[in-house]
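Participant: Below is the sequence, then the predicted model.
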Amino acid sequence: MEFRPFIRVAVCGLGLRIPVSSKASRGGVHSSATPCYCEISLPHFAIETVPISLVSSSLMTAPDVYNTVASFYLDEPALEKLLLPSCMPRMTIPCLEVAVFLGKQKLGIFRLPVGLDWAEGKPAVLHSGWTIIGNGKVDGGKPGAGAELHAVIKVEADPRYLFQFDKVTALSPQIIQVSGKKQQSIFSCKFSRDKLSRCRVGASDISSSSAWSSSFENKEKRKERKGWLVMVHDLSGSPVAAASMVTPFVPSAGSDYVARSNPGAWLILRPESPGADNWRPWGRLEAWREKGGKEVGFRFQLVSEGGGVTDVGNLVLTSETFLSAKKGGEFTIDAKRLRQEVFLGISPVESPKRSSTSSRSSGELSSGLGLHAIGEFVMSCGVRGDRDSSKPLVQVAMRHLNRVEDVAVFIALAAAVDLSVDACQPFKRRLRKELAEAMSSS
């Protein structure tokens, strides 16, 4: 498979020292309970707001340089746009900026100009160490040497694979790999109803009445959307992943929407071995309509290695995303938002630095990839709103894949995300024509 070049700019190891001469300082550490935080920005990207820790001025040790607090991902067009003189007012050089605040008081700004060397994609440390920001006036203190910011700014290549559904998910699309002007079919999807309602998953059965289903009982027999299934096949026709709706999407009491308190749910599955009839769970996706009906919420949980289907203790929260119900958006898995190590049940790749994950045989299908909160992009899925026909665009970081089959679970997850936007529509509204026709013919 051919990849699309991306670079990752990472901001790591943030720390703040405030001069002892400030009246609010004690023992070299600012004594105020006012929170310190940074606003990290790059032109054309959303501002990242992150907390920053205070460091004693009497200590010479630097903050943890492996602690990534913000990442920006640029492909070639984005980098070219950033380097155009017109992207900034008054022909100024675009910069990565770290603005430091103590409560509402801005202490200063650190700026790092964007350079042509970013485009080389070679691992490089653009900045590392302490830098004076501001003039040291903190909480009425006298001007001193100034507050100091510690930061490490790194750039590295982080290529991705891009995949496009060639038509809406309900019409059983081909999955096309997009690489420049080249397009190649790599998977096919088959949408149907309730064909995987009972199958073997390890030692347990799954069905819409299993432990994965909601404890909420639909005693009133209200409308429900249930039994949707997407099977992902490779070019030989062998099933390589599946998304099975295991908890129906039903409106909450007194409402026309699927509520967060009782979301619909999917299992994302993959075969125990190539061509096997037994499946094992890879992840669980929940979806609902937020109060007010303007957003669709998603919660994705990975099943830890060796976890059983009925044991929710084996679930690890991996992503919680909200999309505009009208305009759509991107469902994203990004390891920088994780607070603990999780395991992706895909082929092993080189573990990140400081990872405690032990290495495993490359031939072991049940092996995992350890992810830490180090700012790594994993995947994204772009979908349209609930009134538009959507052809999802899926991006997966190359570092998380070792063979073609590893892509399949991300494709199945993307299909479940796309169909969930439809499943969360108000129940007084009819489903889109393509989905209604696919359901009636299956």
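Facilitator: Happy to help now that I have it. All values derive from a computational prediction rather than experimental measurement. Numbering: from 1, shown residues only.
Participant: C-alpha from now on. contacts and neighbour counts both.
Facilitator: Noted.
Participant: show me what contacts the closest residue to Cys36 other than its chain neighbours?
Facilitator: In this structure, Cys36 finds its nearest non-sequential neighbour in Leu102, 4.6 Å apart by C-alpha to C-alpha, 6 or more residues apart in numbering. Leu102 is in contact with 34-37, counting by C-alpha atoms under 8 Å, 6 or more residues apart in numbering.
Participant: of those residues, closest to Thr68?
Facilitator: For these, the residue nearest Thr68 by C-alpha to C-alpha is Tyr37; the value is 14.5 Å.
Participant: my guess is that closest one is in a strand, correct?
Facilitator: Yes. Applying DSSP: H, G, I helix; E, B strand; the rest coil, one finds Tyr37 inside a strand.
Participant: List the contacts of it.
Facilitator: Counted by C-alpha under 8 Å, 6+ apart, Tyr37 has contacts 49-52, 100-103.
Participant: What is the burial count for Cys95?
Facilitator: Using other C-alpha atoms under 10 Å, Cys95 has 17 other residues around it.
Participant: Pro143 too?
Facilitator: Neighbourhood size, Pro143 [other C-alpha under 10 Å]: 15.
Participant: just checking, it touches Lys137?
Facilitator: Yes. Distance between Pro143 and Lys137: 5.1 Å, which falls inside the contact criterion (C-alpha atoms under 8 Å).
Participant: what's the nearest residue to Asp205 if we skip its chain neighbours?
Facilitator: In space, Asp205 is closest to Cys199, 5.9 Å off (C-alpha to C-alpha, 6+ apart).
Participant: residue ranges of the helices in the protein, please?
Facilitator: 76-83, 407-423, 433-441 (DSSP state H).
Participant: residues of the last one that come out buried?
Facilitator: What it means is helix 433-441. For helix 433-441, the neighbour count (16 or more other C-alpha atoms under 10 Å) marks 435, 438-439 as buried.
Participant: Let me know the angle separating that helix from helix 407-423.
Facilitator: Orientation note: helix 433-441 sits at an angle of 100 degrees relative to helix 407-423 (axes from the mean of the first three to the mean of the last three C-alpha atoms, to 10 degrees).
Participant: any residues touching helix 433-441, and which ones?
Facilitator: Counting by C-alpha under 8 Å, 6+ apart, 168, 170-171, 191-193 sit against helix 433-441.
Participant: again, only using 10 Å
Facilitator: The contact list for helix 433-441 (C-alpha atoms under 10 Å, 6 or more residues apart in numbering) reads 168-172, 191-193, 227-228, 389, 419, 422, 430-431.
Participant: putting a second one here so we can go through both:
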Amino acid sequence: MDPRAFVKLSVSALGVRVPLASKPARTGVHSSTSPFFCEVRLPGYPVQTTPVPLVSPTSPPPDRGIAANFYLDESALDKLLSPTSCFKSSFPCLEVLVYTGRQGTRCGVKEGKLMGTFSLPVSSQWMEGKPIQLHSGWTGIGKGNSTDGKPGAELHLVIKVEADPRYIFQFDGETVASPQIVQIQGKITQPLFSCKFSRDRLSRSSGAGKWSGPLGGHDHKERKERKGWLIMIHDLSGSPVAAASMVTPFVPSAGSDRVSRSNPGAWLILRPDSTSGDSWEPWGRLEAWKERGSKGGLGLRFQLVAENGGGGTANVGGALVSETVISSHSGGEFSIDTARFRPATPSPARTPVQSPRSSGDCNFINVGLPASGGFVMSCTTRGERQSSSGRPLVQLAMRHITCAEDAAVFMALAAAVDLSIDACQPFSRKLRKELS
């Protein structure tokens, strides 16, 4: 598998330093005690907002904490630097805007007061693949006091660019149509997996935490529950290498025709058991529901399964790594980025478990949350009424994949995300014939 070149542009170690007031009555009191936050902007990318700590003039500078990550491939960088780019009203820059006051808006007006801006021009050298520290240290962002010559506020930040190559895959058709999955390498596509959808299930065997092969049987209670959907991922030789099994039925909440957040349906993402060729072991659990409101989006929550997380529960001791809401109407992107997603209660890292076919290197597949954090995967999904365009595109960080079988579990996860759009449709609406 050949990766596509990507770079990660990171902004970290943010802090604001404000000079001490010069008047005797305020000696030892900072000229600003309001909270600070910043907006990190790169043309063509969503603005990322994060709080910024106030640092005492006598304290050491901040040394950690990712504030924002941006991921660019060669085409994205070319677009930024193109003379015809719609962003080219001025030379494109990475900007960090620092505000003081309350974060948010009131009546459409930003409540915070702008203190100053740090800018860094975009450069074609970013795609050279070598790690580069573009800035590190303090820089002035506020106006000084002309009467006593004291400097204004200062911002501390570290900006780095480093290679972060990715594998790109696409389902060559709708998930429910059991398509091939191809790897995209420039203008060349190469089949790597096949996807098989059925309405059978994987059922538990007598071994704790182990899952046996599919059993027959179909569900005809579509109006009351949706269950028994199964996705099998096969390699080119036809061997099953990953699966996604609907282990918790999708049912409407009381007095409603929608799956609620309080009672979500769930998929278990499975891998072949390393000790037995005829059984499976759980790797992750995906929960899905419909948000409230007339335009309720699709809510998704994914967590890794701890070593002892089998037996169908798959949520004891696992690490929550992604929770997001996707537009049910137009679709969107589900992603796992450990630098952007910070659960309220961090989960402990998993005990290393060697993949049956990988090299056993430390990666997201085998140990869970990597110490360095950052992008792991993303997949696109369609909207509820866009079945004809339902071809998920999956991107995987190369550093977490040591063999093709490692990529397979992400294909199963992407398929489960895509089919959750159908599973969470209102029960007053009839499903398409392939699913009902």
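Facilitator: That came in fine, so what should we check first? The model shown is predicted, which means the values in this text are computed figures rather than measured ones.
Participant: What's Val161 of the second structure aligned with over in the first structure?
Facilitator: Aligning on TM-score structural alignment places Val161 of the second structure opposite Val155 in the first structure.
Participant: Relative to Val178 of the first structure, how far out is that match?
Facilitator: Computed as C-alpha to C-alpha, to the nearest Å, the Val155 of the first structure to Val178 of the first structure distance reads 25 Å.
Participant: Do I have it right that Asp234 of the first structure meets Ile411?
Facilitator: No. Using C-alpha atoms under 10 Å, Asp234 of the first structure is not in contact with Ile411, being 11.4 Å away.
Participant: Quick check: which of the helices of the first structure is buried the most?
Facilitator: Mean neighbour count, computed with mean count of other C-alpha atoms under 10 Å, is highest for helix 407-423 among the helices of the first structure, reaching a mean of 25.
Participant: corresponding residues in the second structure for that helix?
Facilitator: So helix 407-423 of the first structure sits over residues 407-423 in the second structure, by TM-score structural alignment.
Participant: before we move on, the earlier item: in PyMOL, select just the buried ones from the contacts of helix 433-441 of the first structure.
Facilitator: Buried residues among the contacts of helix 433-441 of the first structure (16+ other C-alpha under 10 Å), as a PyMOL selection:
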select buried, resi 168+169+170+171+172+191+192+193+227+228+389+419+422+431
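Participant: and Leu134 of the second structure, what does it touch?
Facilitator: Residues near Leu134 of the second structure by C-alpha under 10 Å, 6+ apart: 9-11, 120, 126, 158-161.
Participant: which one in the first structure is aligned with it?
Facilitator: Match for Leu134 of the second structure (TM-score structural alignment): Leu126.
Participant: Burial check on Val161 of the second structure, number of neighbours?
Facilitator: Burial of Val161 of the second structure is recorded as 23 neighbouring residues (other C-alpha under 10 Å).
Participant: scratch that, Val232 of the first structure
Facilitator: With other C-alpha under 10 Å as criterion, Val232 of the first structure counts 27.
Participant: if I look at it, how far off is Phe187 of the first structure?
Facilitator: Distance from Val232 of the first structure to Phe187 of the first structure, counting by C-alpha to C-alpha: 7 Å.
Participant: Also Arg432 of the first structure?
Facilitator: From Arg432 of the first structure to Phe187 of the first structure the distance is 24 Å (C-alpha to C-alpha).
Participant: Comparing the two, which residue is more hemmed in?
Facilitator: Per other C-alpha under 10 Å, whichever of Arg432 of the first structure and Phe187 has more neighbours is Phe187, with 26 against 15.
Participant: wait, isn't the more buried one in contact with Asp406?
Facilitator: No. The criterion here is C-alpha under 10 Å, and Phe187 of the first structure misses it with Asp406 at 11.7 Å.
Participant: Need the overlap of contacts for those two.
Facilitator: Val240.
Participant: now the residue sitting furthest away from the middle of the first structure, nearest residue through space, not along the chain?
Facilitator: The C-alpha centroid of the first structure is most remote from Lys142, which lies 44.5 Å away (C-alpha atoms, centre = their mean). Leaving out its chain neighbours, the residue that sits closest to Lys142 of the first structure by C-alpha to C-alpha, 6+ apart is Ser22, at 6.3 Å.
Participant: List the buried residues in stretch 32-47 of the second structure.
Facilitator: 32, 36-43.
Participant: ok, now stretch 237-244 of the first structure?
Facilitator: Residues of stretch 237-244 of the first structure classed as buried under the neighbour-count rule (16+ other C-alpha under 10 Å) are 239-244.
Participant: that older thread, pick out whichever of the contacts of Leu134 of the second structure sits closest to Phe302 of the second structure.
Facilitator: Ser10 (24.4 Å).
Participant: on that earlier part again, which residues are common contacts for Pro143 and Lys137 of the first structure?
Facilitator: With C-alpha under 10 Å, 6+ apart, Pro143 of the first structure and Lys137 have common neighbours 19, 21-22.
Participant: most surrounded residue in the contacts of Tyr37 of the first structure?
Facilitator: Val100 (28 neighbours).
Participant: Could I get the contacting residues of the aligned residue in the second structure for that residue?
Facilitator: Using TM-score structural alignment, the equivalent of Val100 of the first structure in the second structure is Val98. Neighbour list for Val98 of the second structure: 16, 36-40, 49-52, 112-118, 141-142, 154-155 [criterion: C-alpha under 10 Å, 6+ apart].
Participant: Filter the contacts of Leu134 of the second structure down to the buried ones, PyMOL style.
Facilitator: Selection of buried members from the contacts of Leu134 of the second structure for PyMOL, criterion 16+ other C-alpha under 10 Å:
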select buried, resi 9+10+11+126+158+159+160+161
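Participant: Out of the contacts of Leu134 of the second structure, flag the one nearest to Pro62 of the second structure.
Facilitator: Using C-alpha to C-alpha, the contacts of Leu134 of the second structure come closest to Pro62 of the second structure at Val158, 9.5 Å.
Participant: ok now do the closest one, which residues does it touch?
Facilitator: So Val158 of the second structure contacts 10-14, 62-67, 133-138 (C-alpha under 10 Å, 6+ apart).
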